[in-house]
Every structure is written in structure tokens, then in C-alpha cells.
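1. Please find the sequence and the predicted model below.
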Amino acid sequence: MTTLACALRSGDWLTVARIKSYSWILLAVTVAAIAGWIALSDGLIDRNGKPLGTDFSNVYAAGVLTLQGQAADAYDPPLQHAMEKAVFDGRDVPFFGWHYPPFFFAIAAITALLPYAGGLALWVVSSLIAYLAVMRAILPRPQTLLVAAAFPAVFVNIGHGQNAFFTAALLGGALLLIDRRPWLAGILIGLLAYKPQFGVLIPVALVAGTRWPTIAAAAATVAALVAISFAVLGSDVWHAFFQSMSFTQNVVLEQGGTGWEKIQSAFSAARHWGADIRTAYTVQGLLALSLAAGLAWLWQSDAAIDLKASALASASLLATPYVLDYDLMVISVAIVFFVRHGLAHGFRDYEISLLAAAWIVPLLSRSIAGLTTIPLGLIVLIGLFALTLRRASTDRTTEISGEHVRIAQA
């Protein structure tokens, strides 16, 4: 075996010094890129004619419509686009659709209480702090904040003005608390309903693990969110939401309106390679069923909660056909729980190298898919999920062997 192969297998190449150096370099590049992008903008419009924070413009516009008592208009593309233009004094900015359930209007309205720049700052900074706090709580080590802040998906998410910091914080926080405070974990999972596509497999894991208090709290939270939104916004807004789902499915997902290279799913990869819609859904469905079977086995077992959490985080991304490159922020949850388990029990062959690949892949996934059609993000995620199941199986085998030795010695 070559020196490189040995290093990849053992993971010895990734020393603490290198982790720090790589993180500082990427963090410095991220800060410089963001600062330069803002400095080169024309007011609130960047050099490409898009609003700073791009996708946040749809959140802010929806918030303005909510404050004006016209929340349902956010689900009508022409009306939503008209408001996005109005936010920027009539400038012809691109359309960024509003696809969230009605209870997310509360967050949008809060940001719209401030001028656009202030709302964007509040949105990014508050969600970034929540993400970093959860990462530090899961793995309270000196390097955690540096590595979490330098994670390339942070730059992607900030550049898009997206909500993936919230998603990672809610899922990571729920999985951190699920043993000690199951009801609070359920509330956090219920709040994740603002991104319903990521909750497809969460019930599978919770039922397999007989996490009934968490299931009850999650269901109650979703019911409360729906009831409050009905009471405050009325039923028309829900009717508009359900009508808008066909636009999201047909234009954004099935026709690749955002670009196949940007959507990091099995469905998108199949479509990028020329498959028809039915075939692509079949591929996605088979993957989702495989993930569900793996999660059910893992969560009903006595495997470590860190491995269960890591697998659920990566499977949540893999199960949905609609996962974009900024959503890869959730990989941080899978990584940090796996790392916590490895630091406590040791790392096995190829684990460190694959974790490093998962950490860097958000920086490369879109460009590589665009140039080669290779879905690197999808491949790494599948590898990480499979590795987690392998680790759980190996740990169990080791424990059984150790128990047999102890019995024999006794």
C-alpha cells in the first residue's frame, strides 16, 4: 500500500495543527470574500445585479407583505416579485420565490421591522450564533468554534442569505437534548417543520427508538404552529401555500429552475444525467427506502446516540429530492456527532479522511457538478451515512467479542 493510501486509511495526515491552519485559511478567505462582495456592491445590489443576501430578499419581501396584511400574496410569484422590486426602490432584481409554510411569516415579519440591511444582519448573525452555540455544546473543545465557523457551507449560506444555520441549530440541538430533555428535543424538531422536506425520516428514527415523549412534543409543536398561523393569518394563506407547492415542485425541482448542479439530491443527479422525471423519482424513492431501513435498524439498536444522531442528520439531507448546496450546512451536525464519538472511542480506518471530505465538500459540490455532472455532495453524504452504519455494526461486534472474552476469563 502506498504512503498516500496508508495516510488516507489511518487519517494521520489530519493533525490538530493542520486542522487549525486549514480552518484559519478558509475563515480568512470567507471574511475577505464577504467584505469584498459588500464593498463592490451598488448599495444593496451586488455586481451581478442581485440583492445582497440574494434569497433573503424573498424573506424580507414576505415580511413586508405580512406587516401590510397581505401575507398570502407572497405565494403569488408576480405579487411577490413586485414587492421584492419595491424593497429595492423599483430596481429590476431577479425573482426569489417564497416557499415556506405560513408559520414562518413570523420570522419574516420580524426582519421586515428593520431596514433591509438591518434585517439581513439580524437574520444572518442571530442564526449563525445559534449554530455556533449548538456546535460548541455538542463538542465543547477549544477548536470547535474555529472549525465550525470555517466550515465552507457557512460561506455558501451567508452568500445566499439562507436559513440553513437555523436548520442545523434546531436539528443539532434536538439530537443533543433527546436523551436528557426529550420534550424540549421534540419542540425543536417541531420547529423544523418550516423545512418539511428534511423531516421525512425523523419519524422513522423516533418510532424505531420508541422516543414517544419527543414524538408527542414534536406533534404538539407543529399543531400549535398551524393553529396560531390560522388564528393570526386566516385560512386563505394556507390555501395559497398549498396552491404554490405545484410551482415549487414543477418549476424549481422537476424542471431544475435553480440548476441541477445546485440541487444536491439523487433526483437532481438523475435528471442531470438525462433521466426523465418518473425515473428520477424512482431513484430518489429507492434511496429513501434504503435510508429508512438503515435508520430503523440503527435507532432500535443499542448503538451510541452520537452515531444515531450523525446518521439521522446525513439521512435527512439524502432523503429529500429538494436539497440545495447551502442546505449542506446540516452536514456539520453529522460530522460533529461522529467526531464526538470518535474522540471518545477512537477512530477506525478511513473515518477521519471521509469526515474531512464531508467538511470540505460544500465548497466544491456545485462547481464540480456543473463542470462534470458528478454529484460529489451526494456521493460523500452516502459514504458518510454508510460509514456511520458500519461503525455502529463494528462497535457492536467489538463489544460482543469483548464480552465473550470476559466470560471466558471469568
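-> On my side now, so go ahead.
2. make it CA atoms for all contacts and neighbour counts henceforth
-> Fine.
3. Wait, residue 321 touches residue 286, no?
-> No: the criterion here is Cα atoms under 8 Å, and residue 321 misses it with residue 286 at 11.7 Å.
4. What are the buried residues along stretch 270-279?
-> Going by neighbour count (16 or more other Cα atoms under 10 Å), the buried part of stretch 270-279 is 270, 271, 272, 277.
5. mind checking which helix or strand the closest residue in space to the first one that isn't next to it in sequence is in?
-> It refers to residue 270. Leaving out its chain neighbours, the residue that sits closest to residue 270 by Cα to Cα, 6 or more residues apart in numbering is residue 280, at 5.3 Å. Assigned by DSSP states H and E, residue 280 belongs to helix 277-300.
6. Can you give the distance from that helix to the centre of its chain?
-> The chain centre lies 18 Å from the centre of helix 277-300; the measure is Cα atoms, centre = their mean, to the nearest Å.
7. try this one next to it:
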Amino acid sequence: MWGTRRVKAVLVEPGKLSAALFTRKLDSLITPDRVRIYPRIFLAASLLGLTISSLVRVMDPTVQGAFLPDYLAHWSGGGLLLLGDSTDLYDPEIQHEFQKNALGTEVDFSWFVSPPFVAAFYAPLALLPYGLSGLVWLILSASLIVCTTLSLKSLAPGLILRKRSLVVIAVLASPVVFEILGSGQDSAFILAAWLAGIRLLISRHSFWAGAVLGLGLAKPQLVVLVPLVLLATRNYRALAAFVAVCALLMGISLGIVGGEGLYQWVATLSGPLYLDHVQQGQAWKMVGLPSLVQALLPPAWGSVLAPVLTTSALPVGAGILLLWLHRLRGQLVEAQAIWIATLATTATFSPHLATYDAVLFIPIILYLLQRRPSPLIRVASTAAFILLWMVPVLHLAAAPLPWPLAVIDAPWSAIPLALIWFESLKALQPNRTESLASSKVNRNSAQPRPVKPVPKIEGQPEAGR
């Protein structure tokens, strides 16, 4: 047996050793000086670009589209509700006509496809003229991003306490934040809901945790794994609250648009126009693993397999996560690690994860840098940062090229992000040093080691409590 192990080690180790050496070589380029200087350069450049782009769009919306184009879609949904046009809320022609009338000029169409209750959330902001409303939203989004970054102290206390200013600058300099602020997206709200929910779960406020996580239904694809993990960890109070909030929000939607309106919303998300305009038309903005697979396929194959990837990606990710948790059955697993892995799995396998939604990886990266610092984490995080900034450049370069040359436009950032996801699964393993110490104590103890029939999750209430 010893000889067999040695032969296997000889066959496997060279490959692992080469990958480790290559990773360490890249990691040596990530020096403290570069970590301090380059985020500041990116931040200054992004602020300048955001300011110029916003001014150009405000002065002449026909040049590059409306100021905060994605916010225009949400503002339009709220405005149509105020006009009483809820039955035609998802009609593209009615939405586009409303946008042209509101801005007084021809603009690129921004399609509102969020759940109906989201339109009710934006209705108060739709009372303001679009320019003023967009400015208010921009300030709210920037403030929320800063607050959520500072709230990461519970996940990465050492990093936030020792290098708070550097962390804040690095987050603000990231391409995901630039996309959120530049487009007017609401991904910062989803991030805040996730962080607040995790914090409440750790402090054993299960009911409120489930309720807060339920608010993430504004983007269903980004919270769909929450009830599965709550069920797997036997947190029935949080699960009940999550289901109750989701039911309440869908009830509000039903009251706003009725059964026919809900049917129109579902039909919109599964219709050919959405597939062409969003899933394929904006595929260059997607950074999830399913989007990478689709981008590498020939166009004819990609159009056929797109529905398959859309429907099967998250179930595959959920299966991997649940199997991984099952392997750890009976071990002491940290609740933070479980929910960071859940968040990472959701983001990695989401069929609709645009650049701005990749903001969900920020707490994952900071948690791993705090708990499992390694050359791989540092290199993967840096690679994702650079590749996400290169998305528009690669898109422009690939525009005139035929397949397979056009694959340079593929979301290559999905590769380092997938590595980060895999590291989040490995972080579920109990600390080896603590396990050895625990074993030593048990061997020296006169009391027999208790056998737990179910996994104990640190920071999680027991079933039935």
C-alpha cells in the first residue's frame, strides 16, 4: 500500500507543484505597495469616467443612452403604477413610450422586468423628475455601498480594523461598484439584505434573518438557494419567516397587477424577446459560470442550450453545496462559513449574474482573505478584478470577429470567481489545528466523546427552539 501511495504521489505531485509554483509567482507580484496604489488609480479613473459619462447623458441622452439607464427601467415601472397602467406594466412598447415622454427625447429602451412589487418600491421616487430622482438614487446607492462595506467587520474583523481605508478604497475602485453607480442598478440592496441576514443568523435572530433574506426576492435568482440551506440546517423559524415575506411580497404583486399581470411577468422572463434582448443581447455583461459555458459554444449551439443552462445551472450548484454539507454531517461547522458558501454558490451558478451583481463576491473574498488567506485567493481576487474591468474592452474587440475568434468576449472572470467559490466550500471544513487539539483533549479525557446524530452548526439555533 505504501508503494502504491508513493507512485500516486509521484504522478500527481508534479502537476500540483507546478500550479502552486505558478500561483506563488503571480502572488509575488501582488505587493503591499501595489495594493495601496493601484486601487487609488482605478478609483480616480472610475470617478472621472462616471462623472463625464453622467454629464454627457444628462446633456444629451441620445449620445449614450439615458442617465443611469438601468434605473430608468425601475423608475418607469414606478411611474406606470402611478399612472394606473399596471395591467400593461411589462409591455415593452408602453414602457419605451413612457420613457421617451418623460425625458422629452429619443432614448435607448430600458426594460423593467423585475417583480411587480419592485415597481411599488420605486413609485415614490417616480414622483420626482427623472434627473433629480436619479441623483437621489445615486447618492442612496453610494451611501449603501459604503455602509455595507463597513458592516463587513463581522465577516473580516481583522481586515476592517487594521486596513479599513484600504478595504473601502478597493471596494469603491472595483468594476462592480462602477457598474452599480453608473447604471443605477439595485444590486447594493441585495448585498445589504444578504449581509444583514447572515449577521442576524449568526446572532441567532432566526425569524428576522429569514424575513430580511426574503426581501432579496427583488432578484429571485440571487436568493433561490436560501430556503434549501435553511431547510438543510434545520432552521425552521428562519425558513418560515423567509416563506412568509416572499408570500407577502407576491401578494402585494398580485394586488398591484392581478393574476393576468403576474402571468405577463412570468411570460416575459421566459419569452423569446427577453431571451434575445437580455440573456443573449447582454450576455457580454454576464459573469456567471453558465454564461461562460454558453459563450464558449458555437452560436447555433448556444441558442439551443441557453434554456437548458438557464434552468439547470442553479440546481447543479445547489446539489454540490448540499452534498458538501452532507459530507460534514456531525462536525462542528461555522454558520458564517455555511452562508458564505451559499452566497458563493448562488453567485457562481446564477444564469443571470451581470457585472454589477458580482458585488456579492466582495464579502466572500474578504471572508476568505480573513479566514483562509492563501496565494490562490489573492491571485484569483486580483484576476477577477482585472478581468471584470476588461469586460467592455473585450466586448468591443470581439464585435467584428466571427466565431471562434469572438470567444475573447467570453466572461473569463467566471474562472477566478469559480475558484473563489471552490475555496468557500473548502472553508466549510473545520480547522485542522482545532480538530487535532479537540482529539487530543478527548483522548486524555475520562469521559467518552459524545456522538452527535445531526451536524452542529456554530451560531445556529437548534431545531425546535
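-> Thanks, I have it. If you're wondering where the values come from, they're calculated on a predicted model, not measured in any experiment.
8. Would you pull the TM-score for this pair?
-> Here the TM-score for the pair of chains, by TM-score structural alignment, normalised by the length of the first structure, is 0.87; 401 aligned residues with a Cα RMSD of 2.9 Å.
9. if we can go back for a sec, which of residue 321 and residue 286 of the first structure has more residues huddled nearby?
-> residue 321 (25 against 13; other Cα atoms under 10 Å).
10. hmm, back to that, list the buried residues of the helix holding residue 280 of the first structure.
-> 277, 280-281, 283-285, 287-288, 291-292, 294-299.
11. Now do it: which elements does it pack against?
-> For helix 277-300 of the first structure, the elements it packs on are helix 202-208, helix 266-272, helix 305-319, helix 376-409, judged by 3 or more Cα pairs under 8 Å, 6 or more residues apart in numbering; DSSP states H and E.
12. quick one: the first one to the second structure mean distance?
-> So that's helix 202-208 of the first structure. Following the fit onto the second structure, the mean deviation recorded for helix 202-208 of the first structure is 2.0 Å by mean Cα distance after the TM-score superposition for the first structure.
13. got the residue ranges for the helices in the stretch 1-150 of the second structure?
-> 2-27, 32-59, 61-64, 69-82, 92-103, 116-122, 130-150 (DSSP state H, counting those that start in this stretch).
14. Show me which helix runs longest in the second structure.
-> helix 236-270 (DSSP state H).
15. before we move on, the earlier item: and the angle for the helix holding residue 280 of the first structure with helix 376-409?
-> For helix 277-300 of the first structure against helix 376-409, the angle by axes from the mean of the first three to the mean of the last three Cα atoms, to 10 degrees is 30 degrees.
16. if we look at helix 277-300 of the first structure, which residues are touching it?
-> 201, 204-206, 208-210, 254, 265-268, 270-271, 308, 311-312, 315, 318-321, 389, 392 (Cα atoms under 8 Å, 6 or more residues apart in numbering).
17. so residue 185 of the second structure makes contact with residue 75?
-> No: using Cα under 8 Å, residue 185 of the second structure makes no contact with residue 75, being 11.1 Å away.
18. Just want to know which of these two has more residues nearby.
-> Using other Cα under 10 Å, the more surrounded residue of residue 185 of the second structure and residue 75 is residue 75, with 30 against 23.
19. any idea how far the more buried one is from residue 153 of the second structure?
-> 33 Å (Cα to Cα, to the nearest Å).
20. Next: residue 99 of the second structure.
-> Counting by Cα to Cα, the gap from residue 99 of the second structure to residue 153 of the second structure is 41 Å.
21. Mind checking which of these two has more residues around it?
-> Higher neighbour count among residue 99 of the second structure and residue 153: residue 99, with 25 against 17, using other Cα under 10 Å.
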